[in-house]
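[1] how would this look folded up:
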Amino acid sequence: MAQQVSEFFEDFGYIGMFIHSFIDAIIFPIPAFFTQVSLSMLDPQSGIWLATVGYIACLLGTPVGYVIGKKLGEPVLNKFLKPKWVEKATESFTRNGEAAILIGAFTPIPFKVFTILSGCFHYSIWKLIGYAAIGRAVKFYVVGVAFYLFGQASEEFVTEYLTYFMAAIAVILIGLFYFKKKLDKKKKQQPESQENFVG
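    Next comes the predicted model:
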């Protein structure tokens, strides 16, 4: 199915890349990655331009996915989950949303999941767009630059090893967020300890 979808959008060139990437950030199940690779294989020198088109379209689609989550996501959650669970999930996503969004941008998990959840849990749309801008830039431009520099020879890296490369970045980010959280917790405990000592 992914191949059929990419072949369909491939016929429209840059416009197809834009449309696929836009709807990928909203609700479409097949990632725009497949169309980007197909078009880059046809013309490797256009790799960076294709990455730019896909990247911009993704950022434009992100707030649309957010609005869908905000308007439709919460009623569905409240219908199937207990209110306390929804409240806890909202609190958790609000507290750790930046980690989920940024790390999620490097995983095979469809990015639309994070745009919709962000709206559903009332996460800051500006933070969503900001972290999406960072994570999605890496994902689009690694593919684009690879094809631009190495041509069709980069197909094996992109199709077979890129997932592992992105997973490694995700693991590093998880570690960084973990240590940041521990450091912040330690900083909060220090003033409390000093107040108790003074008291």
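[2] CA only for contacts and neighbour counts going forward, please
    Fine.
[3] just the helices in the chain please.
    For the chain, the helices defined by DSSP state H occupy 2-10, 13-24, 33-42, 47-68, 74-80, 83-104, 111-120, 125-150, 155-156, 162-198.
[4] Format the ones you listed as JSON lines; extra columns: mean neighbour count.
    Listed next are the helices of the chain as JSON lines, based on neighbours: other Cα atoms under 10 Å:
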{"stretch": "helix 2-10", "mean neighbour count": "16"}
{"stretch": "helix 13-24", "mean neighbour count": "22"}
{"stretch": "helix 33-42", "mean neighbour count": "22"}
{"stretch": "helix 47-68", "mean neighbour count": "23"}
{"stretch": "helix 74-80", "mean neighbour count": "13"}
{"stretch": "helix 83-104", "mean neighbour count": "16"}
{"stretch": "helix 111-120", "mean neighbour count": "25"}
{"stretch": "helix 125-150", "mean neighbour count": "19"}
{"stretch": "helix 155-156", "mean neighbour count": "14"}
{"stretch": "helix 162-198", "mean neighbour count": "13"}
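[5] Second chain to compare with the first, below:
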Amino acid sequence: MLRRVYDWMLGLAGRRDAEVWLGVVSFADSSFFPLPPDIMLAPMCMARPEKALRFAWTCTWTAVAGALLGYAIGYALFELIGQPLLSAYGYQDKFAEFAADIKANGFWWMLAFASLPIPYKVATIAAGSVQMDLVTLIVASFLGRGARFFLVAVLIKRYGEVAQRLIDNHFEKLAVLFTVLFFGGFAVVKYAL
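    Sure thing, here's the model as predicted:
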């Protein structure tokens, strides 16, 4: 099944509206959606390496826009939307402690969450709930998300053929590794923060 999703995403890169969908996924990931845009970004960059940097830029600016929605959820709609969303993802228990950390060291927390494969939506909602400075949120989001997405794009643009062979030859192992890292990020948020 994962192979079919991967192949579908590679095929999607050739569609006229692929970049729009990449932006939608990236926007949603920063505020409410459980899957990161990297799942779509990497295959799109492999299929169209000449557009890799453009795809990274699309992911970056739409992720920052999505971070503003996450902030708005935390700031103005926390009880109505934020708490149920955090509960659905299993983050409710440690959220107050995490929000206090963001209030104290917001830029560094936001930069870390924006850069790492852990759920950024939790950080953006927390930033809104503690009324973090918006400029700080935007700068940290651009730096962290930009670094993450451009790293993926540059590596694939540079080593795309090697990466393609690696994925084709070891897809199942890489899928397991990605799944472990993905859910490990959720576990870090839930238990360590």
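[6] how far away is the spatially most central residue of the second structure from M46 of the second structure?
    With distances taken as Cα atoms, centre = their mean, P36 lies nearest the centre of the second structure, 4.2 Å away. For P36 of the second structure, the distance to M46 of the second structure equals 17 Å [Cα to Cα, to the nearest Å].
[7] Please apply the same query to L2 of the second structure.
    Relative to M46 of the second structure, and taking Cα to Cα, L2 of the second structure is found at 17 Å.
[8] just K121 of the second structure next, same as before
    27 Å.
[9] can you check L166 of the second structure too?
    12 Å.
[10] what do you get for A56 of the second structure?
    Using Cα to Cα, one gets 12 Å for the distance from A56 of the second structure to M46 of the second structure.
[11] Who's the closest spatial neighbour of whatever residue of the first structure lines up with F32 of the second structure, skipping the chain neighbours?
    Here F32 of the second structure is matched to I27 in the first structure, going by TM-score structural alignment. Excluding its sequence neighbours, the residue lying closest to I27 of the first structure (Cα to Cα, 6 or more residues apart in numbering) is K112, at 6.0 Å.
[12] Aligned to the one you found, what sits in the second structure?
    Aligned by TM-score structural alignment, K112 of the first structure pairs with K121 of the second structure.
[13] shouldn't its match be in contact with F27?
    No. Counting by Cα atoms under 8 Å, K121 of the second structure stays clear of F27, with 10.0 Å between them.
[14] Need the residues touching each of the two.
    Residues touching both K121 of the second structure and F27 by Cα atoms under 8 Å, 6 or more residues apart in numbering: A67.
[15] any idea how far the aligned partner of A76 of the second structure in the first structure is from P29 of the first structure?
    Alignment note: A76 of the second structure maps to K71 in the first structure; criterion TM-score structural alignment. Going from K71 of the first structure to P29 of the first structure by Cα to Cα gives 20 Å.
[16] likewise I56 of the first structure?
    Going from I56 of the first structure to P29 of the first structure by Cα to Cα gives 19 Å.
[17] again with L59 of the first structure
    17 Å.
[18] for I19 of the first structure, same thing?
    For I19 of the first structure, the distance to P29 of the first structure - Cα to Cα - is 13 Å.
[19] Could you do L128 of the first structure as well?
    20 Å.
[20] go on, I134 of the first structure?
    Distance from I134 of the first structure to P29 of the first structure, by Cα to Cα: 22 Å.
[21] what's the answer for P75 of the first structure, then?
    As for P75 of the first structure, its distance to P29 of the first structure is 22 Å (criterion: Cα to Cα).
[22] Next: R95 of the first structure.
    Relative to P29 of the first structure, R95 of the first structure is positioned 28 Å away (Cα to Cα).
[23] cool, A100 of the first structure as well?
    19 Å.
[24] Next: V64 of the first structure.
    V64 of the first structure is 15 Å from P29 of the first structure, by Cα to Cα.
[25] before we move on, what about A168 of the first structure?
    Note on A168 of the first structure: its distance to P29 of the first structure, by Cα to Cα, is 24 Å.
[26] do the same with T163 of the first structure
    18 Å.
[27] Please apply the same query to K70 of the first structure.
    Going from K70 of the first structure to P29 of the first structure by Cα to Cα gives 19 Å.
[28] And for A170 of the first structure?
    Distance from A170 of the first structure to P29 of the first structure, by Cα to Cα: 22 Å.
[29] For A153 of the first structure, give me its contacts.
    F147.
[30] Now for E161 of the second structure, how many residues are close by?
    Other residues lying near E161 of the second structure total 14 when counted by other Cα atoms under 10 Å.
[31] Same check on R165 of the second structure?
    Neighbour number of R165 of the second structure under other Cα under 10 Å is 11.
[32] same question, the one 4 residues further on
    Using other Cα under 10 Å, N169 of the second structure has 11 neighbouring residues.
[33] Now which residue in the second structure aligns to Y14 of the first structure?
    So Y14 of the first structure corresponds to E19, using TM-score structural alignment.
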